[in-house]
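Q: All I have is the shape, not the residue letters:
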């Protein structure tokens, strides 16, 4: 069965400044939905409105057509990877895996760089390893959907390639809404892409679409 997450009718203002005014976004299980936009356009705000941790004057967030006001309290529906590190730095990798009831063996098979690192504290990992661990937890913990905010932060090129492969594999198990400034990687793995600009969402399937919408500038002779 295909499940859906939809958000529309969102009105978010900070004082006299309108952040979100005409948004529609749809995610489906089995697919990756990309969300692009320049700094300050409201991508993280939109995710937090969907999550229910940021109040907007008007919004409609629906799972399978049913309104959900505070998805942050429904981890069976939605999990969120924030931009900042959320795993306490003093925990060991083993403790984190145990707390989330995830298999260390499967984790190590997918990311061999963690071999023999289970006794290390999280703050003893590299920034990329810390991010990989957090992303793995959000994606592998059972839920219908996951929102990933800047998942490629702190990752080196090899780690990015591994994470992209992992996300494409795991989309069979849940729908994903991903935002990242590394738009080429997002285009590589996304089944659909929205660009958030001037408070509105626009569908953008190709680099030409992003050029037309003013997000990127392509060479005139391309």
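A: Thanks, I have it. Just so you know, these numbers come straight off a predicted model, no measurement behind them.
Q: drop to CA atoms for contacts and neighbour counts, all remaining ones
A: Fine.
Q: Would you mark the buried spots in the helix or strand where residue 5 lies?
A: Assigned by DSSP states H and E, residue 5 belongs to strand 4-14. Neighbour-count burial for strand 4-14 flags 4, 5, 6, 7, 8, 9, 10, 11, 12 (criterion: 16 or more other C-alpha atoms under 10 Å).
Q: okay but the third one is in contact with residue 26, surely?
A: Yes: using C-alpha atoms under 8 Å, residue 6 and residue 26 qualify as a contacting pair, with a distance of 4.5 Å.
Q: circling back to that earlier point, compute the distance from the centre of the next helix or strand after the strand holding residue 5 to the centre of its chain.
A: On the C-terminal side of strand 4-14, the closest following helix or strand by DSSP H and E is strand 17-20. Averaging C-alpha positions (C-alpha atoms, centre = their mean, to the nearest Å) puts strand 17-20 22 Å from its chain's average.
Q: do the same with stretch 77-92
A: Distance of stretch 77-92 from the chain centroid (C-alpha atoms, centre = their mean) equals 13 Å.
Q: the strands in this structure, which residues?
A: All strands of the chain, identified by DSSP state E, fall at 4-14, 17-20, 24-28, 32-36, 58-63, 66-67, 78-81, 145-149, 175-179, 192-197, 200-203.
Q: Mind listing what's buried along stretch 39-47?
A: Neighbour-count burial for stretch 39-47 flags 41, 42, 43, 44, 45, 46, 47 (criterion: 16+ other C-alpha under 10 Å).
Q: ok, and what's touching that stretch?
A: Identification of contacts with stretch 39-47 by C-alpha atoms under 8 Å, 6 or more residues apart in numbering yields 19-20, 35-37, 54, 147, 149, 179, 196-199.
Q: could you list every residue that touches residue 144?
A: Contacts of residue 144 by C-alpha under 8 Å, 6+ apart are 3, 29, 76, 77, 78, 173, 174, 175.
Q: any idea which of the contacts of stretch 39-47 has the most stuff around it?
A: Neighbour counts for the contacts of stretch 39-47, by other C-alpha atoms under 10 Å, peak at residue 35, which reaches 30 neighbours.
Q: what's the neighbour count on residue 105?
A: Neighbours of residue 105 under the rule other C-alpha under 10 Å: 11.
Q: let me redo that: residue 209
A: Applying other C-alpha under 10 Å, I find that residue 209 has 15 neighbouring residues.
Q: follow-up on the earlier one: redo the buried residues of strand 4-14 as CSV? Include distance to residue 167.
A: Shown next, in CSV, are those (distance: C-alpha to C-alpha, whole Å):
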residue, distance to residue 167
4, 18
5, 18
6, 21
7, 22
8, 26
9, 29
10, 28
11, 31
12, 30
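Q: Okay, one more to line up with it:
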């Protein structure tokens, strides 16, 4: 594990929606300071995995351990207070609040004070220019930047990023890639769910291929890049 000690360990989790099982004995880990990718097609169970970690949809069996503590089945707020910040696929800033107000509302110094509103606006210059604008008036790319910034002012110890580049124009994708790199440079571990294989492999240290709720392959970014047969089989297309 290139990122050092395990920060997050997911061990054999299963998850169900009603009578349908969605995850089957999923195990993965994220090391301290590491960026780990979770790749898979739509419906593979990627978002469910993040939801299980963040407490949104607790696993039916298996364990989630964060910094050596079992957090399985804890509430979303309890898990968030410990420093796990989920950036969901459906961008959800508070539309009626300004950019600055969204950031102020999301500020949490429980796990440190490295990130505050001035730093976030300094890192995200487009948001700084729109600090007094309603979040609902931002473009899709700007809203994505805002929800990532909202996670960062929570002073996270782990960020869960769910499809941060979905539906964005190529130039905005480049900006989001740069943001993920800056998060990594800040030594904040990231679990990144992403369908854009080539972009994902540029960002991650290691990754997992999830197919129909099961981990089918794992390895370093280089190993996954070389596994063209598995990439084609489980993802069907390289973006």
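A: Now that the structure is in, tell me what you want to look at. Everything quoted here is computed from the prediction, not taken from an experiment.
Q: So for residue 165 of structure 1, which of the strands of structure 1 sits nearest?
A: strand 32-36 (12.3 Å; C-alpha to C-alpha).
Q: The closest one maps to which residues in structure 2?
A: With TM-score structural alignment applied, strand 32-36 of structure 1 matches the range 35-39 in structure 2.
Q: residue closest to the middle of structure 2?
A: Geometric centre of structure 2, nearest residue: residue 161, 1.7 Å, by C-alpha atoms, centre = their mean.
Q: That one: what's it in contact with?
A: Counting by C-alpha under 8 Å, 6+ apart, residue 161 of structure 2 makes contact with 86, 87, 88, 89, 190, 191, 192, 193.
Q: Can you add distance to residue 148 of structure 2 and give the residues you listed back as a markdown table?
A: Below are these laid out as a markdown table (distance: C-alpha to C-alpha, whole Å):
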| residue | distance to residue 148 of structure 2 |
| --- | --- |
| 86 | 9 |
| 87 | 6 |
| 88 | 9 |
| 89 | 11 |
| 190 | 12 |
| 191 | 13 |
| 192 | 12 |
| 193 | 14 |
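Q: which one of those residues has the most neighbours?
A: Using other C-alpha under 10 Å as the neighbour criterion, residue 190 leads the contacts of residue 161 of structure 2 with 27 neighbours.
Q: For residue 45 of structure 2, see how far away the aligned residue in structure 2 for residue 59 of structure 1 is.
A: If you follow residue 59 of structure 1 across to structure 2 using TM-score structural alignment, you land on residue 62. Between residue 62 of structure 2 and residue 45 of structure 2 the computed distance is 16 Å (C-alpha to C-alpha, to the nearest Å).
Q: sorry, back to before: between the buried residues of stretch 39-47 of structure 1, which is closest to residue 211 of structure 1?
A: Nearest to residue 211 of structure 1 among these: residue 41, at 16.9 Å, using C-alpha to C-alpha.
Q: these two touch, right, residue 3 of structure 1 and residue 62?
A: No: if you go by C-alpha under 8 Å, residue 3 of structure 1 and residue 62 don't touch, sitting 10.5 Å apart.
Q: related to what we said a few turns ago, which of the contacts of residue 144 of structure 1 are buried?
A: Buried among these (16+ other C-alpha under 10 Å): 3, 29, 77, 78, 173, 174, 175.
Q: need the longest helix for structure 2.
A: With DSSP state H setting the assignment, residue counts place helix 170-185 as the longest helix in structure 2.
Q: Quick check: buried residues in that helix?
A: Neighbour counts over helix 170-185 of structure 2 (16+ other C-alpha under 10 Å) mark 172, 173, 175, 176, 177, 179, 180, 181, 183, 184 as buried.
Q: do stretch 130-150 of structure 2 as well
A: Across stretch 130-150 of structure 2, burial judged by 16+ other C-alpha under 10 Å covers 130-131, 133-136, 138, 140-150.
Q: Ok, stretch 197-204 of structure 2 next?
A: Buried residues in stretch 197-204 of structure 2, defined by neighbour count with 16+ other C-alpha under 10 Å: 197, 200, 201, 203, 204.
Q: which one among those residues gets closest to residue 105 of structure 2?
A: residue 203 (29.3 Å).
Q: related to what we said a few turns ago, closest one of the contacts of residue 144 of structure 1 to residue 214 of structure 1?
A: The closest of the contacts of residue 144 of structure 1 to residue 214 of structure 1 turns out to be residue 175 (C-alpha to C-alpha; 27.8 Å).
Q: quick one: what's aligned to that closest one in structure 2?
A: Residue 175 of structure 1 maps onto residue 189 in structure 2, with residues paired by TM-score structural alignment.
Q: Identify the residue spatially nearest to its match, adjacent ones excluded.
A: Here the nearest residue to residue 189 of structure 2 in space, its sequence neighbours aside, is residue 33; by C-alpha to C-alpha, 6 or more residues apart in numbering that works out to 4.4 Å.
Q: residues touching the one you found, list them.
A: 3, 4, 184, 187, 188, 189, 190.
Q: same check, this time on residue 185 of structure 2
A: So residue 185 of structure 2 contacts nothing (C-alpha under 8 Å, 6+ apart).
Q: quick one: which two of the contacts of stretch 39-47 of structure 1 are the most distant?
A: Counting by C-alpha to C-alpha, the most remote pair of the contacts of stretch 39-47 of structure 1 is 147 and 198, 21.6 Å apart.
Q: quick one: contacts for residue 168 of structure 1?
A: Taking C-alpha under 8 Å, 6+ apart, one finds 32, 189 in contact with residue 168 of structure 1.
Q: what does residue 23 of structure 2 give?
A: Contact partners of residue 23 of structure 2, counting by C-alpha under 8 Å, 6+ apart, are 13, 14, 15, 16, 45, 48, 49, 212, 213, 214.
Q: which of those residues are also in contact in structure 1?
A: Retained in structure 1 by both residues aligned by TM-score structural alignment, their matches' C-alpha atoms under 8 Å are the following of the contacts of residue 23 of structure 2: 13, 14, 15, 16, 45, 49, 212, 213, 214.
Q: Alright, that wraps it up for me.
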